[in-house]
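Novice: just coords:
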């Protein structure tokens, strides 16, 4: 079989351990000298699924074995994850996807994000004396886009009836399932924050507390909602009794989401955009999401010869951090709802612009303050990610989120889901690209990724986790292409997270001190000290490194390789 990525050895001492295992020593594999992975890649001849919950992975496989497409399987798994991992997603949130269609031999993108309520204005925030949109409660709620996205994807690529795709989630919601360990942990952290909001305690706690690891959790209200959607289609959610219940709930609880907002909602098919990184085409969706930040980072780093720079070395860590700062300065300035503030995407992801930005990087000094670029023609948060591939060669890269973990805390009576708080990403300032406006989509952090080579599908992948996502996407591509890791090693490798860049939300001051570099356990201490000697502020952080799933297709045999995130509960599996 073809080895699609160059094989290289890891730097000495760069064992890829997790922050959750800080007491283990670093070392390379004694026999091969190659990087450590928590498990082998999963390999299967016909189909593959990788999700953040083993039961959802099994549902995806069952769906495909019953004749469903990869899109059917992704929808079925996503519906189940809304029940099983409400700490990261649900039908109260938004959804983005990239689909490789073997018939058309091209990628299709879907932007399933919702818009702000028409009845809520910037003047209303000013009247309330708010300078930022609060993270919880009714004010950050925007229209949920996930259900619309399911039906749009199904209408183009589905094979099984939607009632069959939703049946496993409905059954588990009624009969119950044991709560996974990581989910239980985050659920426990969410309950104190969200308990004050109407409907949350009644529908998302057991006697006022979060369910414990292994405890059976049922959600009959969600089962009823999914059954209604299965019978009546997307309009049952956006124009039926569910929409009327949502309208009444927000009217009664100082909210602004209305029936008319739901009835007017639509997602959009969008063209994915790409850059070529050392012979591999890396694909993302255009803004309002942040996917092109990954492309900008990679374009900048392409100018350095990483065949001479070891993984985990001071030089690797430094160059990556500086490239991230430059891309994120543009992210803060340019990424927004294109219907209100179109971004110069072609220029931002061009090689010429990358060369300009690369020239700002010094190998022996740190960028403290970074300004966004100016186009020549102008004056001037938890998530789930899953990927599925079927026997026909269809591959789906799908990401879905409530934004902050369990979202706003707002849970309409009898519906069994929590509304997202994505509206927190708006800026309460006139003239900003992400300034709040009625009927506008907020800046989005959730991004699916894809790799192709010579026009053929290669890797469907994603890294969930707020601002970590484009940083994670770039690191996965580098791990595969520059450092020759396999699919599982690429995810298990310790990650870099830079924090402190100017944000698109305007909720932090512009970066003037270079920010802070957070490094996961597993990097060599000499490399970390070298980073500090250059002037970087380095700190330990437990948790901001995201969650990864991926599927690779062997271009010669069609065999699938799967990898899953060792920092979460999930798994990859195939048949």
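Specialist: Received, thanks. If you're wondering where the values come from, they're calculated on a predicted model, not measured in any experiment.
Novice: can we go C-alpha only for contacts and neighbour counts from here?
Specialist: Fine.
Novice: what is the top helix by length along the chain packed up against?
Specialist: Identified as the longest helix of the chain according to DSSP state H is helix 314-334. For helix 314-334, the elements it packs on are helix 291-301, strand 496-499, helix 525-533, judged by 3 or more CA pairs under 8 Å, 6 or more residues apart in numbering; DSSP states H and E.
Novice: need the contact partners of the helix or strand following that helix.
Specialist: Counting by DSSP states H and E, the next helix or strand C-terminal to helix 314-334 is helix 345-348. For helix 345-348, contacts defined as CA atoms under 8 Å, 6 or more residues apart in numbering pick out 286, 292, 296, 353-354, 375.
Novice: run a quick neighbour tally on residue 160.
Specialist: 18 (other CA atoms under 10 Å).
Novice: now do the same contact list for it.
Specialist: For residue 160, the contact set (CA under 8 Å, 6+ apart) comprises 67-69, 72.
Novice: structure B:
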């Protein structure tokens, strides 16, 4: 490792194992994942069990009422590490079939048009896709050695018998108590708020009997228990009482989608993402633009200094261009033909790269999405698990904001996501709210393979719109700078956000970093002051994140394949910005 990275001292050591690793934000979830591997489950089985455990232990971040996405690196021949392929699962739910923008305007703005769905609106609730995603991943990709109920029972036991809450989970939990209180004024019992009207402090012992009941019902009957039984009925009753239009048919008709992941060749590696309606496309566009800048000799990737002003400026501008395109092209592909091949073509990426100046920032008042050659047609808690087969699962499950909408399904002890907030309400726009449509989605698992199709890394970085920006940084950290997983995670990151000027909202795409003309660059402390001053001189609006505000850059988990001479070895890192760790299976 270059001495250059000694200025970013690791908070934790990189973890190594020759049999498998579980890496998540919660220690109890890690322990459950290891139990499943010990029972003969594969990385997918363990990922489902970890997801269920995180529902219990980190409910502000994820839940039964959320969505999931997954990438699975599968070997066709377990004895041949070059026989792998990357498979994808979109476990996102859809808007109510009969909902319209007018319903939102009537509820929140006296019938007059508005650009966005409020984050606590009942109309931000879409059909939760996570449970179908868990079950479908298990059925199609699981080992076949365990029953579905065996994967969920450890989480149900935690919820039923109780568990001590970790430090950062406690902080996020307690910060959401005002929302939970306001959103559920008539709740007879709220499992997330104690008798004193507070959330748990670090180390407090909590239980959630209703969610244990829910998990066991799903474990016994599979996804049908959620989408056609009393759980669906409870959700519809809860949302309809607030004037939503979700119906039992919306739940009964829900399906997961197995998808072909999209990929980009970057240097000597292939980077894989879930296709739209996920916004992994942003990361691939940014990486492709950076590659084209290198190809045209406007930059030399091998000479760029990590986190220098020149380096950060290039990454910031490339990511911004990715977001401008996402405002047009990240939507439900069932509602719009998305020219993925054209967007990721060298000719298009080269053309977009020409918009980047090394002397100034992109003009946010005039910049918009690009149009690829018409000849091209296209046919958000994060954790990762690897196993002794040489396979890996990159998995993400989320309710979006803290406890999602904050709307509690009291009978079963979970809150509903607010993913619908990433629709816009501008009729005719790509990502406008429509009945039965999947929204622009921020949660994205990542995967990297070598040029010979062997596994390089399974990785991800939760954090809303921070995710593709952080994916770009991790790919460069690992493949260009040679960082270990833990060094990549520990190094200071940057993210992008809009300046939240609602009057300047374009009403396009999602509620992302380029929805307004001014994009704010948020840098973690640890980046040199001279670099910050240089970025500001180029025109960037820069904020420095310190202390707990560093949570804005999300929490990463990375497992890298470092096998040598035919011996399987994994190296892994886990984010110090979360409570968990990377834990080896022995």
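Specialist: Looks like it arrived, so ask away. Quick caveat: nothing in here was measured; it's all calculated off a predicted structure.
Novice: TM-score for these two?
Specialist: After superposition, the two chains reach a TM-score (TM-score structural alignment, normalised by the length of structure 1) of 0.91; 544 aligned residues with a CA RMSD of 1.9 Å.
Novice: just to revisit the earlier point, PyMOL command to pick out the buried ones of the contacts of residue 160 of structure 1?
Specialist: A single PyMOL command selects the buried members of those (16 or more other CA atoms under 10 Å):
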select buried, resi 68+69+72
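Novice: tell me which of the helices and strands packed on helix 314-334 of structure 1 sits nearest to residue 463 of structure 1.
Specialist: helix 291-301 (11.0 Å; CA to CA).
Novice: average offset between the closest one and structure 2?
Specialist: Compared with structure 2 after the fit, helix 291-301 of structure 1 shows a mean deviation of 0.8 Å (mean CA distance after the TM-score superposition for structure 1).
Novice: and stretch 164-174 of structure 2, how far from the chain's centre?
Specialist: Averaging C-alpha positions (CA atoms, centre = their mean, to the nearest Å) puts stretch 164-174 of structure 2 20 Å from its chain's average.
Novice: quickly compare the helices and strands packed on helix 314-334 of structure 1 and say which is most buried.
Specialist: Ranked by mean neighbour count, these are led by helix 291-301 with a mean of 28 (mean count of other CA atoms under 10 Å).
Novice: if we look at that helix, which residues are touching it?
Specialist: By CA under 8 Å, 6+ apart, helix 291-301 of structure 1 touches 273-275, 277, 282, 284-286, 319-320, 323-324, 326-328, 331, 345, 348-351, 354-355, 357-358, 445-449, 470-471, 473-474.
Novice: what about whichever residue in structure 2 pairs up with residue 477 of structure 1, how many residues close to it?
Specialist: Residue 477 of structure 1 maps onto residue 475 in structure 2 when the alignment is built from TM-score structural alignment. Residues lying near residue 475 of structure 2 (other CA under 10 Å) number 24.
Novice: C-terminal to the helix or strand harbouring residue 475 of structure 2, what's the next element?
Specialist: Residue 475 of structure 2 is located in helix 466-479, with elements delineated by DSSP H and E. Sequence-wise, the next helix or strand downstream of helix 466-479 of structure 2 (DSSP H and E) is helix 485-490.
Novice: in structure 2, what residues pair with the longest helix of structure 1?
Specialist: The aligned range for helix 314-334 of structure 1 is 309-329, by TM-score structural alignment.
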